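just the structure for this:
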Amino acid sequence: MSANIATNIRACTLADIESISDWLDTTENNPWSVKAITEVLEKPHYRVLVSHSASAVKGLCLFTLVADECNLLYITVDSQYRQQGIGRQLLNALITQCQQQSISRVFLEVRESNQAAIALYASAGFINNGMRKNYYPAIKTVLVNQLDSQLDSQLDSQLDNENSQRETALLFDLSLIEINKEAN
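Take a look at the predicted model:
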């Protein structure tokens, strides 16, 4: 994985749709259209988080919150920004939001062939709960995964580690700025 890039995570707005549409429809195996994402922004149980920088939206996370459960429906990152930690940042933001709202379980389905996503979810503490064969058109098998609230301490540790990595990267960036100032 390349170094993490500086992004912010926040709720998606209608103003983000144009930036998302620049890349979403070209995303491989994309089950969500820009139109569908626009429509769910107005539905009460749906949430869409975006990872953005000053210039553009780089990724999104779509999920539902109903009662004390979350269903992660989709995480995707613009292909030019993949392998930079954005998917992990979005997943961590979703988990944090669930913890803040006392959500006890997070469910997701992932294509059996999507090894990068499977590894990401496993590293966040998701466990495989089974599989669905031939449930979706054009998808042979999906794995059903779950994250339970008893894993909160593991998640807190993972988030602390990520925050520590961000602080180290920021200090390194500040050091480079100081070196450049001294050189000039």
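
C-alpha only now, for contacts and for neighbours.
Noted.

got the contact list for N134?
N134 sits next to 140-141 when contact means Cα atoms under 8 Å, 6 or more residues apart in numbering.

helix, strand, or coil at it?
State at N134, reduced to three classes by DSSP: H, G, I helix; E, B strand; the rest coil: strand.

am I right that L108 is in a helix?
No - judged by three-state DSSP, L108 forms no part of a helix; its state is strand.

list the buried residues of the lengthiest helix in the chain.
Ranked by number of residues, the top helix in the chain under DSSP state H is helix 152-183. Neighbour counts over helix 152-183 (16 or more other Cα atoms under 10 Å) mark 152, 155, 158-159, 162, 169 as buried.

kindly report the same for stretch 125-142.
Buried residues in stretch 125-142, defined by neighbour count with 16+ other Cα under 10 Å: 125-128, 131-132, 141-142.

got it, and stretch 55-70?
Using 16+ other Cα under 10 Å as the test for burial, stretch 55-70 gives 57-65, 69-70.

this one as well, want them side by side:
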Amino acid sequence: MPVALGPAKIGDAPAIATMSRTLIEPGLPWRWTPRRVAAHMKERENLVVTAKEGSGLVGFAMAQFDTESVHLTLIGVAEDRKRSGIGKQLIAWVEESAIVAGLFRVNLEVRASNQSALRFYAALGYREIGRVTGYYSGIEDAVRLTKKLGS
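Below is the predicted model of the structure:
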């Protein structure tokens, strides 16, 4: 079954929040609850994209558009679908949306311990620009990454 990417609907918020809880936030307080995801979706300067197989969510990306750049807030791909190209497709959607909006930089943070994510982003051209001590609820440090688009 092919994976379909598209803008998220409010009804997707609980599934996105659950995926965030299990894939991105283990060991941390649950910050991206269904209510917070839905609120993020309603803000005009935010983008939420889903990847679905049939009616099932297999991935998502959330981003905030600023005046200078785009901040990739969250991205998640179901465990059994990792390394299938879904993450790369979601990032491409965010990057293309940034260019259309006239923004040519994407920034993000990733857990310092998440070596597979760091390799994933490096392969897509993201580079480290710093570290933030205790970024994740004072529990874990973040690596701050950036990518200049259109170069």
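
where does the TM-score land?
Remark: TM-score between the superposed chains equals 0.85 [TM-score structural alignment, normalised by the length of structure 2]; 147 aligned residues with a Cα RMSD of 2.1 Å.

what about L23 of structure 2, neighbour count?
Neighbour count of L23 of structure 2, defined by other Cα atoms under 10 Å: 14.

the strands in structure 2, which residues?
Using DSSP state E, the strands of structure 2 run over residues 4-7, 46-53, 56-65, 70-77, 105-111, 127-136, 140-148.

now for these, which one comes closest to I91 of structure 2?
With respect to I91 of structure 2, and counting by Cα to Cα, the nearest of these is strand 56-65 at 7.4 Å.

which neighbouring elements make contact with the closest one?
When contacts are defined as 3 or more Cα pairs under 8 Å, 6 or more residues apart in numbering; DSSP states H and E, strand 56-65 of structure 2 sits against helix 13-23, strand 46-53, strand 70-77, helix 86-100.

recalculate using a threshold of 10 Å.
In this structure, strand 56-65 of structure 2 makes packing contacts with strand 4-7, helix 13-23, helix 34-42, strand 46-53, strand 70-77, helix 86-100, strand 105-111, judged by 3 or more Cα pairs under 10 Å, 6 or more residues apart in numbering; DSSP states H and E.

quick one: those as CSV, columns for distance to T146 of structure 2 too.
Shown next, in CSV, are these (distance: least, Cα to Cα, whole Å):
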stretch, distance to T146 of structure 2
strand 4-7, 24
helix 13-23, 22
helix 34-42, 22
strand 46-53, 18
strand 70-77, 9
helix 86-100, 12
strand 105-111, 4
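
near the nearest residue to G125 of structure 1 once chain neighbours are set aside, how many other residues are there?
Nearest residue to G125 of structure 1, sequence neighbours excluded (Cα to Cα, 6 or more residues apart in numbering): L147, at 6.3 Å. By other Cα under 10 Å, 22 other residues sit near L147 of structure 1.

surely L147 of structure 1 meets E109?
No - here L147 of structure 1 lies out of contact with E109, judged by Cα atoms under 10 Å, at a distance of 11.8 Å.

what do those two both touch?
Jointly contacting L147 of structure 1 and E109 under the rule Cα atoms under 10 Å, 6 or more residues apart in numbering are 128-129.

circling back to that earlier point, including distance to Y74 of structure 1, could the buried residues of stretch 125-142 of structure 1 go into TSV?
Listed next are the buried residues of stretch 125-142 of structure 1 as TSV, based on distance: Cα to Cα, whole Å:
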residue	distance to Y74 of structure 1
G125	18
F126	15
I127	17
N128	17
M131	17
R132	17
T141	16
V142	13
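
closest one to I179 of structure 1 out of those residues, please.
G125 (40.0 Å).

what residues are up against the closest one?
The contact partners of G125 of structure 1, by Cα under 10 Å, 6+ apart, come to 145-148, 151-152, 154-155, 158.

again, but for L120 of structure 1
Neighbouring residues of L120 of structure 1 by Cα under 10 Å, 6+ apart: 85, 87-88, 91, 126.

tell me which of those you also see in structure 2.
Among these, the ones still in contact in structure 2 (both residues aligned by TM-score structural alignment, their matches' Cα atoms under 10 Å) are 87-88, 126.

save the strands of structure 2 as a markdown table, and put in distance to A39 of structure 2 too.
As requested, the strands of structure 2 are exported to a markdown table (distance: least, Cα to Cα, whole Å):
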| stretch | distance to A39 of structure 2 |
| --- | --- |
| strand 4-7 | 15 |
| strand 46-53 | 10 |
| strand 56-65 | 12 |
| strand 70-77 | 14 |
| strand 105-111 | 20 |
| strand 127-136 | 21 |
| strand 140-148 | 24 |
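
kind regards, and thank you for your time.
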